[in-house]
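1. Using only what follows, build the 3D model:
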Amino acid sequence: MTTEINSKGVSAGLIVLLVVVGVVLTFIIGNTVLYIYAQKSAPPRKKKPVSKKKMKREKLKQGVSAPGE
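-> Below is the predicted model of the structure:
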């Protein structure tokens, strides 16, 4: 009786496994393609401007007098 079930063809577990692996591979490949595209097309991030207060504090730490003092 077991030989009849095995000889029918591909088991349901194998089909589910193949579908899950296919979905995971599609997800990974799609994310990789989108990441590479975003790296090429997106402009580089701008740095936040340093405030005058922070600049003054840094110059005082280095021992250089801040301009205008």
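2. CA only for contacts and neighbour counts going forward, please
-> Fine.
3. give the contact list for the residue most central in space within the chain.
-> Taking CA atoms, centre = their mean, the centroid of the chain lies closest to Tyr35, which sits 6.6 Å from it. Not one residue lies near Tyr35 by CA atoms under 8 Å, 6 or more residues apart in numbering.
4. Proceed likewise with the subsequent sequence, for comparison:
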Amino acid sequence: MASKVPPSFGRAGKVINDSGPKGFNPGLIVLLVVVGLLLIFLVGNYVLYTYAQKTLPGRKKKPISKKKLKKERLKKGVAAPGE
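-> Coordinates of the predicted model:
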């Protein structure tokens, strides 16, 4: 009696065995492509950033106008020349 399997279970076992691996899931392929492109983008940006930091000269500061210099000197208590 133990060797006999009811027909409903016998068919289900065959369906499970037939549904074996048939290749990659398309969703998995899309996910891998998107993650790969994102990773390449981030690594490329990091490499370009470090290269720019090493090779490009620093930014020049804007020249301070004479009015601002005069105001700063007055705030410090130093008399501006010519006054």
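5. circling back: in structure 2, what sits opposite the residue nearest to the centre of structure 1 in the alignment?
-> In structure 2, Tyr35 of structure 1 lines up with Tyr49, judged by TM-score structural alignment.
6. Assign the counterpart of Leu38 of structure 2 in structure 1 to helix, strand or coil.
-> Correspondence of Leu38 of structure 2 to structure 1, assessed by TM-score structural alignment: Val24. Recorded secondary structure, Val24 of structure 1: helix (DSSP: H, G, I helix; E, B strand; the rest coil).
7. ditto for Lys68 of structure 2
-> helix.
8. I'd like the distance between it and Lys75 of structure 2.
-> As judged by CA to CA, to the nearest Å, Lys68 of structure 2 and Lys75 of structure 2 stand 11 Å apart.
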